[in-house]
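**Student:** Predicted model and sequence follow; I will ask about them next.
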Amino acid sequence: MPKSYHLFEVYGIELEYMLVSKTDLKVQPIVDQLLSLKNGELTAELENGSVAWSNELVAHVVEIKTNGPTADLKNLAKAFHKNIVEINALLAPLDAKLLPTAAHPFMDPLTETRLWKHSYSEIYALYNRIFNCKGHGWSNVQSTHINLPFYDDAEFEKLHAAIRLVLPLIPSLCASSPILDGKLTGFKDTRLEYYKTNQQEIPEMTGLVIPEAVFNKKEYSERIFEPIKNAIRPRDTENILDHHFLNSRGAIARFDRNAIEIRLVDIQECPKADVAICSLIIATLQALVNGDFCDLETQKAWHEKDLYEILELGIKHGENANITNMDFLALFGISEAMTANRLWDHIFAYVAHYMDNSFLSTIIQILEHGTLASRIEKALAQDASEAKIALVYEQLATCLHENKLYLP
């Protein structure tokens, strides 16, 4: 059984990247070749020091992640970047490279999707039969996952209460998917716009994205896991789908390893930005758990419907979302309506002392220049032609390789 850790003792960070052609940015479903080149033979997962690599649902997305729980966030961006450089070197002879952001700007998922055909392929095939995974919400999505431990029900209660309040604000900090099918979508976080409904055939799996107000293992099982199991049973005739795997809320409880996994973070242009954003989210959660803003009972009282309304604003408008729910703002000691960006400025000022100093300048730049989605839109200016979009995403690929922020 995995070791149990206490709150904020260790972290697990996962980053997803797409493999694309170096010449025209078309997706390249060759993750199996990449892993074979590194390992000497095909494997679904490999260890590379402090970082591990693995496949995902589709054959053009690779995941790099902390190799087990780590207490060292400070050096994580450098470790991820080192692996990105190595992956790009392995891909170069195949005329391929890694591309960041949460969605490919041109991919046609109906014709270009290739599911992973190797280990766990029977699970992916079943998912495809149920949900038809050839769609933007399935095969054209890349995200950052944050895994946070809890030791027992008492710690789960505090962590889950805090996470539920922070989830609605995440898109306004890190939206990076403003383009699909070669066009601006009108959403800063188009990945999450699809995320809301891509499993609508079985609504029990995603719920309202914001998890229900449940604060112990027994209640979580009764209100979330059991409805999922009951809903999937007629379709999972071979009984191969795990309820932990099926739970698709924006944060999911993993009682098999005593952790909560946050899934609403759009991946950024480089690990420097990703890990800094993770650090700010974690620091905000620490402040909430410690009662810096409001007490536990106040946090627990929120219904997912009210939080979902704020989330939708962030998905659409990113940092420009105008938050007018005064009860929500009061949680953070604010008494006037304001944009999500101003709210994050306020939160950052209060929680920066929980963060390593190395992250502060990156967060300051992100809050000053806006979400990556807004920076992509700014770079396009009045020219959202395919050629200009391709140029911007080539620049983003360079930012990934060089681990630098995109500041057009």
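**Tutor:** Looks like it arrived, so ask away.

**Student:** Could you use CA atoms for every contact and neighbour count after this?
**Tutor:** Noted.

**Student:** Tell me, how many residues neighbour V392?
**Tutor:** By other C-alpha atoms under 10 Å, the residues close to V392 number 18.

**Student:** and it, what element?
**Tutor:** Using DSSP states H and E, V392 sits within helix 386-402.

**Student:** Next, the buried residues of that helix.
**Tutor:** 389-390, 392-402 (16 or more other C-alpha atoms under 10 Å).

**Student:** Can you show me the strands along this protein?
**Tutor:** Under the criterion DSSP state E, the chain contains strands at 12-21, 45-48, 51-55, 61-66, 96-99, 143-149, 179-180, 183-184, 251-254, 259-266, 322-323, 338-339.

**Student:** can you redo those as a markdown table with mean neighbour count and distance to P227?
**Tutor:** What follows is the strands of the chain, written out as a markdown table (neighbours: other C-alpha atoms under 10 Å; distance: least, C-alpha to C-alpha, whole Å):
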| stretch | mean neighbour count | distance to P227 |
| --- | --- | --- |
| strand 12-21 | 23 | 28 |
| strand 45-48 | 16 | 31 |
| strand 51-55 | 20 | 29 |
| strand 61-66 | 24 | 30 |
| strand 96-99 | 27 | 37 |
| strand 143-149 | 24 | 24 |
| strand 179-180 | 22 | 33 |
| strand 183-184 | 16 | 37 |
| strand 251-254 | 23 | 15 |
| strand 259-266 | 24 | 19 |
| strand 322-323 | 20 | 32 |
| strand 338-339 | 18 | 36 |
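
**Student:** Comparison target below:
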Amino acid sequence: MKKYHLFEVFGIELEYMLVQNSNLKVAPIVDTLLTKKNGKLTSDIDNGDIAWSNELVAHVVELKTNGPTNNLECLSESFHKNIIEINALLKPLQACLLPTAAHPLMNPLTDTQLWKHEYNEIYELYNRIFNCKGHGWSNVQSTHINLPFYDDKEFEKLHAAIRILLPLIPGLCASSPILESKKTGFKDTRLEYYKTNQKKIPEMTGSVIPERVFTKADYYATIFEPIKKAVKPFDHDNILDHHFLNSRGAIARFDRNAIEIRLVDIQECPKADMAICNLIIEILKLLVNKKLSKLQLQKKWLKQDLLNILNPIIKDAETFKVSNMEYLELFGINESMSVQNIWRHLYELVKTNLPNPYQEAIEHILIEGTLATRILNAIGKDYSEKNITKVYLQLANCLQENKLFIP
């Protein structure tokens, strides 16, 4: 396996739900989609620079960069081409892809079907342990950002920077404010469920914010070993890999020398997703290069202190006002401000490094609000199934056309 240095390449993963295009009902037909594309059923399909694969449940498909790439600028278009192709394959089946991090009408107890094909023994074991018929398992679509590190020295810098940026991420990309036709009170409901969906084995998710570990040896001792020990009574045949079991908001993948960020809610179109990924990466570069704060200051933050900042942002996203001055100083800010204004400040620092279409997307989000806020504005006070369906079909259209949602 080739090893890469910091920010030399990137890996992006996008998850989408399949739904019936007339009424948004969940369509558990990913196996049919993959068979139509490939001529036979396989769980992974290479489609040029993008690959397709199945997930835990039969109604979610994952699109991902086909190996590491150094070109973020072209990814919006690459993902969009694949979305158009998938929607064309789904059209005769009266189905389409639905964006956002949570389906607003789904009943996971009745609508969930687990993937029944390749790797299904892993999914069945997860289901036996956790019962995966819940919103935190079968109604969660996210964007994953994979960033490489070469050795312990690079891992230390990257892990320190990611840990302190994690609490702010929902304030940029929350997109899951409605479940089962109701406003949940959380703009990032996906993450609210993410925190507790594995509470039966708490070692797996930890506190969402990873522990203060900055070497491979410490990571194994502090995170992987307790996970392996905790899961052993459930996994008699040793089929679960500790890399996959680790469910923190950012996980170290020492099998491929990368850290995977998992707190990003998927947006309405790849242009928005890739703009957010690009912005997060550019801010991490500033942190890693000590342009905003020193490494020692970044490393000293305890997971609980960072979680205390993350929790209200999961609830209120961009409108929450951060008043922890010590935290704000990590980003060169010396007064209390809303998360929206924190991101405005950070965006101005790196704006010129983003391609123009991504600048437009970020500016739209920073002015109009997170996708969760825009969805709530579009719904208004009418939480009828008819109105919710109407708004989310507009979002499905945004995905098809790769355009941002304007309520």
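**Tutor:** Everything's here; your move. Quick caveat, the model's predicted, so the values are computed rather than measured.

**Student:** Please dump the buried residues of helix 386-402 of the first structure into a markdown table; it should also carry distance to I281 of the first structure for every row.
**Tutor:** Shown next, in a markdown table, are the buried residues of helix 386-402 of the first structure (distance: C-alpha to C-alpha, whole Å):
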| residue | distance to I281 of the first structure |
| --- | --- |
| I389 | 30 |
| A390 | 31 |
| V392 | 27 |
| Y393 | 26 |
| E394 | 28 |
| Q395 | 27 |
| L396 | 23 |
| A397 | 25 |
| T398 | 26 |
| C399 | 23 |
| L400 | 21 |
| H401 | 24 |
| E402 | 24 |
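
**Student:** H346 of the first structure maps to what in the second structure?
**Tutor:** Residue pairing (TM-score structural alignment): H346 of the first structure is matched to H345 of the second structure.

**Student:** distance of that match from E363 of the second structure?
**Tutor:** As judged by C-alpha to C-alpha, to the nearest Å, H345 of the second structure and E363 of the second structure stand 12 Å apart.

**Student:** Could you do F149 of the second structure as well?
**Tutor:** Taking C-alpha to C-alpha, one finds F149 of the second structure at 30 Å from E363 of the second structure.

**Student:** Mind checking which of these two has more residues around it?
**Tutor:** A count of neighbours by other C-alpha under 10 Å puts F149 above the other of F149 of the second structure and E363, at 26 against 16.

**Student:** my read: that one touches K157, true?
**Tutor:** No. Counting by C-alpha atoms under 8 Å, F149 of the second structure does not reach K157; the two are 9.1 Å apart.

**Student:** which residue ranges form the helices in the stretch 251-400 of the first structure?
**Tutor:** Listed in chain order, the helices of the stretch 251-400 of the first structure (DSSP state H, counting those that start in this stretch) span residues 271-289, 296-300, 304-317, 326-331, 340-351, 360-369, 372-380, 386-402.

**Student:** An error on my part: the question was meant for the stretch 101-250 of the first structure.
**Tutor:** 109-112, 121-131, 136-139, 153-166, 171-174, 190-195, 217-220, 226-232, 243-246.

**Student:** Against which helices or strands is the last one packed?
**Tutor:** Put plainly, it is helix 243-246 of the first structure. helix 226-232, strand 251-254 (3 or more C-alpha pairs under 8 Å, 6 or more residues apart in numbering; DSSP states H and E).

**Student:** Same question for the longest one.
**Tutor:** Identification of packing neighbours for helix 153-166 of the first structure by 3+ C-alpha pairs under 8 Å, 6+ apart yields helix 271-289, helix 296-300, helix 304-317.

**Student:** Contacts for that helix, please.
**Tutor:** Contact with helix 153-166 of the first structure is made by 6-7, 150, 210-211, 213-217, 251, 260, 281, 284-285, 288-289, 296, 299-300, 304, 307, as judged by C-alpha atoms under 8 Å, 6 or more residues apart in numbering.

**Student:** Pull up the gap between A213 of the first structure and A175 of the first structure, please.
**Tutor:** 25 Å.

**Student:** So those two - more neighbours on which side?
**Tutor:** A175 (32 against 19).

**Student:** can you pull the contacts of the more buried one?
**Tutor:** A175 of the first structure touches K188, D189, V265, D266, I315, G318, T371, L372, A373, counting by C-alpha under 8 Å, 6+ apart.

**Student:** Buried ones among those residues?
**Tutor:** Using 16+ other C-alpha under 10 Å, the buried ones in the contacts of A175 of the first structure are K188, D189, V265, D266, I315, G318, T371, L372, A373.

**Student:** Not counting sequence-adjacent ones, nearest residue to the last one?
**Tutor:** In this structure, A373 of the first structure finds its nearest non-sequential neighbour in S176, 4.2 Å apart by C-alpha to C-alpha, 6 or more residues apart in numbering.

**Student:** what's the matching residue for E154 of the second structure over in the first structure?
**Tutor:** Aligned partner of E154 of the second structure by TM-score structural alignment: E155.

**Student:** number of nearby residues for the closest residue to Y220 of the first structure other than its chain neighbours?
**Tutor:** Nearest non-adjacent residue to Y220 of the first structure, counting by C-alpha to C-alpha, 6+ apart: V214, 5.7 Å away. Using other C-alpha under 10 Å, the number of residues around V214 of the first structure comes to 18.
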